[in-house]
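[1] For reference, the sequence and a predicted model appear below.
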Amino acid sequence: MRNPRNESLRQNRSRKRDGSGDAPERRCILSGETACRDDLLRLAVSPDGDVLPDALARAPGRGAWIGCNKAQLEQAIASGQLKGALARSFKEGGLSVPQDLPVLLENALSRAFLERLGLEMRAGRLILGSDRIANEARMGKVAALFHAEDASEDGSKKLDQAWRVGMDAEGSGMAGEVLPLDRMALSVALGRDNVVHLALADHASAKRVLVPLRRLQTFLGAGAPAGDGGEAAVDGAAHDAAALD
């Protein structure tokens, strides 16, 4: 008898993006548009006025939210748009925006995601190894499936098919998430050899992993939930307290 199937990570992700979830929203200081807090990136402002990446969105004190990708952030810094948006939001000048903020933010987001995977692995919730993943997936015990960006197409398709069978979703086209990281990055972070595919059986774990992954994907251009990501400046009247946290 097949076990009751888990709800997939992709299904949960769609509900939140269509606004039917209960996640809090924040406003992007560059575009003026609102989006789910988990889709946006937080910049923290130190007491000395230094603007720093806050990958986990937990740093104390002042912060502002952006929904742009790396290229758009580089443009916003070069044009002075980011500094102007921050000055309007905080109603003060003298903020220091490092020119390498995009690199710092990308590194921080990657590290946050990999550290989250490491925590789930140490808690025994991460499934590694293609054979083990396939077996668990066919029994409906996989809530989230991931592939390294350099995983072979055939290997990924086989696991995707096993997952669809276990989820009673054959013919749906449902597939695992392709991560913006290669097998070397995953292997080094998890301390295992040749980590190409990984899965989570626990739905709560899948949701915890999704948050840093969604932010990393946003920044690397997989999506900019806050709209145009800051391609045009907006005046201060378009912003409210939702832009700051």
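    That came through fine. Numbering: from 1, shown residues only.

[2] Please count neighbours and contacts with C-alpha atoms only from this point.
    OK.

[3] In which helix or strand does Arg27 reside?
    strand 25-27 (DSSP states H and E).

[4] Got another one to weigh against that:
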Amino acid sequence: MQVVQQSEAMMPVGPAGHDPAGGPLRTCLASGQTRPPHEMIRFVVGPDGRVVPDLARKLPGRGLWVTATREAVERSIARKAFARGARRAVGVDADLPQRIEGLLRARALEALALARRAGAAVNGFAKVEERLRSGRLGLVVCAEEAHASDSRGKVAGRGAPVMDFVDAASLGRVFGRDDATYIGIVSGPLAGRVAAEIGRWAAYRAPAGQAMGM
């Protein structure tokens, strides 16, 4: 998978142990490394004593932080790090790593849907190419089927970052269509939000040892 974008997950860390995008650095339960919050996933222990992912970082309770990769989450489960961080016995669902990937995917699709509802997204190669020529796009999202296609090569290097995401059928549902292979997002905050969410999903799925320098 190719991601051509310096997403929010790659932003520099500020001085004095602070992340300019999100406050103090946090310590990963899996590795013991400190990272800015936007490179991590926050968990809390719910009322039933089970670990709950808090991707929006808004749930009440003591935060348990893990680097935002599947490998780090799986390592935290294997080492019983959630119980150690919570200083109590906790329940961890066996499908937690898979469920987090689904939640990250859903957040990225919702960001695309928000851009569509705001009139900031266009679907279709011709429309994307036209707006690229006029310099109006801040991001191009391609379905995974288009990764090695000639058409994808034509939109790459045209002044807007290009990111590969999910299958064309899933992207099509955002637009109420059977499929969507090329989506353009108009330059602005929504393009940045979509890029950040897709980048977070992609980083989570990256092979062990390749994501975020682990």
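    On my side now, so go ahead. Keep in mind that this is a model prediction, so the values were computed, not measured.

[5] Superposed, how do the two chains score by TM?
    Once superposed, the chains reach a TM-score of 0.81 (TM-score structural alignment, normalised by the length of structure 2), with 202 aligned residues with a C-alpha RMSD of 2.6 Å.

[6] other SSEs contacting the strand holding Arg27 of structure 1?
    Secondary-structure packing of strand 25-27 of structure 1 (3 or more C-alpha pairs under 8 Å, 6 or more residues apart in numbering; DSSP states H and E): strand 34-36, strand 62-66.

[7] how about a cut-off of 6 Å?
    strand 34-36 (3 or more C-alpha pairs under 6 Å, 6 or more residues apart in numbering; DSSP states H and E).

[8] Tell me the mean distance between the strand it packs on and structure 2 once they are aligned.
    Taken over the aligned residues, the distance from strand 34-36 of structure 1 to structure 2 averages 2.7 Å (mean C-alpha distance after the TM-score superposition for structure 1).

[9] by contact count, what packs against the next helix or strand after that strand?
    Downstream of strand 34-36 of structure 1, the first helix or strand assigned by DSSP H and E is strand 41-45. In terms of contacts (3+ C-alpha pairs under 6 Å, 6+ apart), strand 41-45 of structure 1 is packed against strand 51-54, strand 62-66.

[10] Quick one: the ones you listed as CSV, columns for distance to Leu190 of structure 1 and mean neighbour count too.
    Output for those, formatted as CSV (distance: least, C-alpha to C-alpha, whole Å; neighbours: other C-alpha atoms under 10 Å):
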stretch, distance to Leu190 of structure 1, mean neighbour count
strand 51-54, 22, 21
strand 62-66, 29, 25
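
[11] quick one: which of those is nearest Leu145 of structure 1?
    Closest of those to Leu145 of structure 1 is strand 51-54, at 26.6 Å (criterion: C-alpha to C-alpha).

[12] Now do the closest one: everything it contacts.
    Residues outside strand 51-54 of structure 1 that contact it (C-alpha atoms under 6 Å, 6 or more residues apart in numbering): Arg42, Leu43, Ala44, Val45, Ser96, Val97, Leu105.

[13] Most neighbours among these, which one is it?
    Within the contacts of strand 51-54 of structure 1, Arg42 tops the neighbour count with 29 neighbours, counted by other C-alpha atoms under 10 Å.

[14] Chain neighbours aside, what residue packs nearest to that residue?
    Closest residue to Arg42 of structure 1 apart from its sequence neighbours, by C-alpha to C-alpha, 6 or more residues apart in numbering: Trp65 at 4.5 Å.

[15] Kindly provide the distance from the one you found to Leu73 of structure 1.
    Noted for Trp65 of structure 1: a distance of 12 Å to Leu73 of structure 1, by C-alpha to C-alpha, to the nearest Å.

[16] what about the helices in structure 2?
    Taking DSSP state H to define them, one finds helices in structure 2 at 70-78, 81-86, 96-117, 125-133, 150-155, 168-174, 189-205.

[17] Between those, which one is closest to Leu25 of structure 2.
    helix 81-86 (16.1 Å).
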